[in-house]
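Visitor: Got a predicted model here, sequence first, then my questions.
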Amino acid sequence: MAGISQQRVKICLVLCLVGVVSASAYSSSSSSTTSSGTSSNSLLNPLFYLFKCPQALDTIKKLVTNAVANEPRMGASLLRLHFHDCFVQGCDASVLLADTATFKGEQNALPNANSLRGFEVVESIKAVLERQCPGVVSCADILAVAARDSVVALGGLGWPVGLGRRDSTTASFSGANSDLPSPFLNLDGLIAAFQKKLFTPNEMVALSGAHTIGSARCLLFRSRIYNESDIDSTYANQMRADCPKVGGDSNLSPIDITTKDVFDGAYYTNLINKKGLFHSDQQLFSGGSTATQVKTYSTFPLIFKFDFANAMLKMSNLSPLTGTQGQIRKVCSRVN
């Protein structure tokens, strides 16, 4: 009974704060934390461009909303770009740097190769902003705002994005390979991967809900649909239709088969019904410590949306470059 009462209290709080992440959450995240656990003042401010480029946020929102309207999957792609950026060197747009003859970036690391997308949307936003306010808005800030606006465009809640990040002149191929969570991880591995970036297990479960939108390549879930027993048989057969045992590695299937283009709690309901596409997804409801939270998010999707927004706010503050660090790239795919 105590647990039910606590849930009712939380629902009431969420209903009072629909669309708004708590000020206390923003305050606690306003100082960034490095992947090693040390704290640094991020100096990020949601009003950073108020005088420097007052139309920046409206421009990003308009272009992101249009891109998602034209292709709903793009919302998941832009959200994923931000995640894959922040989890390596911090939120510094290192993921956007393309390989050259003398530079090896992150885009061809194992978790990113042939799967990251949305670069052209980011570059188009950057080009418009460069015409409006040359040399002012960073690619890292574009990624952070575009991720938030993508979630909102597909039905999620927004969060206050601190601004003032600067762009890195470096990238980490090895960091992308080591720090980005694999879809083949067990629950303990997932918890450890997120704890490395100082996320709690609860925040990990909330952030995993990003899989309520988007698609995945056959290569990443073939072993689950053919070899695992903790999966609905009808669902497995349905997934096998587009993912043969041999070949078709790049064939796509929705991660959330129920509402693939809507940011909702269906992902968690799918896990309860043994319809998690990745091995790592189903691990959240494998009888371990996170199963109760999965049930809560399935029953009360608004709680999930609220927790996701707060966790994304925290993620957007991972080790940003500020002040005179880094640079403001003129083109997001290369250093100045």
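Guide: Structure's in. What do you need? Values in this document were obtained by computation on a predicted structure and should not be read as measured data.

Visitor: Please count neighbours and contacts with C-alpha atoms only from this point.
Guide: Fine.

Visitor: from the middle of its chain, how far away would stretch 180-189 be?
Guide: Computed by C-alpha atoms, centre = their mean, to the nearest Å, the chain-centroid distance of stretch 180-189 equals 16 Å.

Visitor: What residues sit buried inside it?
Guide: Using 16 or more other C-alpha atoms under 10 Å as the test for burial, stretch 180-189 gives 180, 181, 182, 184, 185, 186, 187.

Visitor: Show me the contact partners of it.
Guide: 84, 87-88, 111, 190, 193-194, 220-221, 278-281, 283-284, 288 (C-alpha atoms under 8 Å, 6 or more residues apart in numbering).

Visitor: for the residues you listed, which one is nearest residue 318?
Guide: For those, the closest approach to residue 318 (C-alpha to C-alpha) belongs to residue 87, at 7.7 Å.

Visitor: show me what contacts the closest one?
Guide: Contacts of residue 87 by C-alpha under 8 Å, 6+ apart are 176, 179, 180, 197, 318.

Visitor: CSV please, covering these and showing distance to residue 274 and secondary structure.
Guide: Conversion of the contacts of residue 87 to CSV gives the following (distance: C-alpha to C-alpha, whole Å; DSSP: H, G, I helix; E, B strand; the rest coil):
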residue, distance to residue 274, secondary structure
176, 30, helix
179, 27, helix
180, 24, coil
197, 28, coil
318, 33, strand
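
Visitor: These: which two are farthest apart?
Guide: Farthest pair in those, by C-alpha to C-alpha: 176 and 318, 14.8 Å.

Visitor: Okay, one more to line up with it:
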Amino acid sequence: MKMVCGKFYFLLFVIFCLSLNNVEGKLSSNYYASTCPNALDIVKEGVKDAIRKEARVGASILRLHFHDCFVNGCDGSILLDDTPNFKSEKTAAPNNNSARGFEVVDNIKAQLEKACPGVVSCADILAIIARDAVVRYGGPTWKVRLGRRDSLTANRSAANAFIPQPSFDVSNLTSSFAAVGLSFKDMVVLSGGHTVGLARCATFRTHIHNDTDINTAFANYLKKKCPLTGNTNVLEPLDYQTKYTFDVKYYQNLLVKKGLLHSDQTLYNTDKKSESHVKRYAMDQCKFFKDFAKSMIRMGNIKPLTRSNGEIRRNCRKPN
């Protein structure tokens, strides 16, 4: 389904971003206009090239931005490797053997360093590539607010504690999002990011073998791919209908009990409030696109480092 209301909602996104800039004064959509005017074009081309080479990687880099922002804010900490002083968030349970797309960030950062050394932060790169990946999959666009700086350290324990888990129910999800200042509605709409990408057997095994809120034929099909033991890294689409198209099929799947993760299906089967949002988005792609863009802007504003806080890393994998 194409968005016939795309231009109208794009205008709303611009107005929404400008109003946030005026109120908070922290981040700005034209932050690099004078210091690195080609920054957005460089990132856009990098994302385009990466997805052309591997369709899945767009979903992976969208996920990186999510997992970064839920740990001490959107500060690029997820990109850091281990050092003698701290353990990387990459090996935290929600990221270990599943977080990917780091090479895409590396490549884009290298291009930006050639064009404007020491100017564009890794945290901002994550925010921009998340938007550009969504657009490449046919989803909405929005004005990314920029001006974040990069953290000097990672927080592995916080990654274990605060990143939402595939086993979460509505109550857990609500608490997890609330802990970073996001609303119940943000939780439901940002879960819609699972309309693209793949998940490992390890993340949905319990759901397909133990839960009752799943279509029987769908569960039986998945059990062949993901038995009770073994095949841990076997991949299945989060949205079995259109795994690389950003649309509302994710929500439509929940209506017929074909959500891949427990944390997905719980949005429709266990809570009346979340059910109403799921039904609305399943029927109204324009509404989903508009709300997703707004929620991504809000998520991107979780505790950014600005002004003299943090640094602009030259290499996203290590502090300067």
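Guide: Good, I have the coordinates. Quick caveat, the model's predicted, so the values are computed rather than measured.

Visitor: which of the contacts of residue 87 of structure 1 has the most neighbours?
Guide: Among the contacts of residue 87 of structure 1, residue 318 has the most neighbours (other C-alpha atoms under 10 Å), with 27 neighbours.

Visitor: Can you tell me what residue 254 of structure 2 aligns to in structure 1?
Guide: Residue pairing (TM-score structural alignment): residue 254 of structure 2 is matched to residue 271 of structure 1.

Visitor: In structure 2, what range does stretch 51-67 of structure 1 match?
Guide: Matched against structure 2 by TM-score structural alignment, stretch 51-67 of structure 1 falls on residues 34-50.

Visitor: Give the buried residues for the matching stretch.
Guide: Buried-residue list, stretch 34-50 of structure 2, by 16+ other C-alpha under 10 Å: 36, 39, 40, 43, 44, 46, 47, 48, 50.

Visitor: Touching it from outside, list them.
Guide: Stretch 34-50 of structure 2 is contacted from outside by 32, 57-58, 104, 107-108, 111-112, 115-116, 119-120, 125, 128-129, 132-133, 136, using C-alpha under 8 Å, 6+ apart.

Visitor: Among those residues, which lie within helices?
Guide: Counting by DSSP state H, those place 57-58, 104, 107-108, 111-112, 115, 125, 128-129, 132-133, 136 in helices.

Visitor: hang on, residue 6 of structure 2 packs against residue 286?
Guide: Yes - using C-alpha atoms under 8 Å, residue 6 of structure 2 makes contact with residue 286 at a distance of 7.5 Å.

Visitor: Please enumerate the strands of structure 2.
Guide: 198-200, 235-237 (DSSP state E).

Visitor: compared with structure 1, how much does the first one deviate?
Guide: This means strand 198-200 of structure 2. Following superposition, strand 198-200 of structure 2 is found to deviate from structure 1 by 0.6 Å on average (mean C-alpha distance after the TM-score superposition for structure 1).

Visitor: okay, and that strand goes to which residues in structure 1?
Guide: Under TM-score structural alignment, the alignment places strand 198-200 of structure 2 onto residues 215-217 of structure 1.

Visitor: Helices of the stretch 101-250 of structure 1, start to end?
Guide: For the stretch 101-250 of structure 1, helices defined by DSSP state H, counting those that start in this stretch occupy the ranges 119-132, 139-153, 173-179, 187-195, 201-208, 218-227, 233-240.

Visitor: The third one: average distance to aligned residues in structure 2?
Guide: On superposition with structure 2, the mean distance recorded for helix 173-179 of structure 1 (mean C-alpha distance after the TM-score superposition for structure 1) is 0.8 Å.

Visitor: Quick check: buried residues in that helix?
Guide: Buried residues in helix 173-179 of structure 1, counted by 16+ other C-alpha under 10 Å: 173, 176, 177, 178, 179.

Visitor: With the last one instead?
Guide: Applying a neighbour-count criterion of 16+ other C-alpha under 10 Å, the buried positions in helix 233-240 of structure 1 are 235, 236, 239, 240.

Visitor: the more surrounded of residue 6 and residue 286 of structure 2?
Guide: Using other C-alpha under 10 Å as the criterion, residue 6 of structure 2 and residue 286 rank with residue 286 on top: 21 against 16.

Visitor: my guess is that one contacts residue 7, does it?
Guide: No - judged on C-alpha under 8 Å, residue 286 of structure 2 makes no contact with residue 7 at a distance of 10.8 Å.

Visitor: how about the buried residues of stretch 180-189 of structure 1 in a markdown table, adding distance to residue 328 of structure 1?
Guide: Below are those laid out as a markdown table (distance: C-alpha to C-alpha, whole Å):
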| residue | distance to residue 328 of structure 1 |
| --- | --- |
| 180 | 25 |
| 181 | 29 |
| 182 | 31 |
| 184 | 36 |
| 185 | 36 |
| 186 | 39 |
| 187 | 38 |
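
Visitor: any idea which of those is closest to residue 5 of structure 1?
Guide: Nearest member of these to residue 5 of structure 1, counting by C-alpha to C-alpha, is residue 187, at 28.2 Å.
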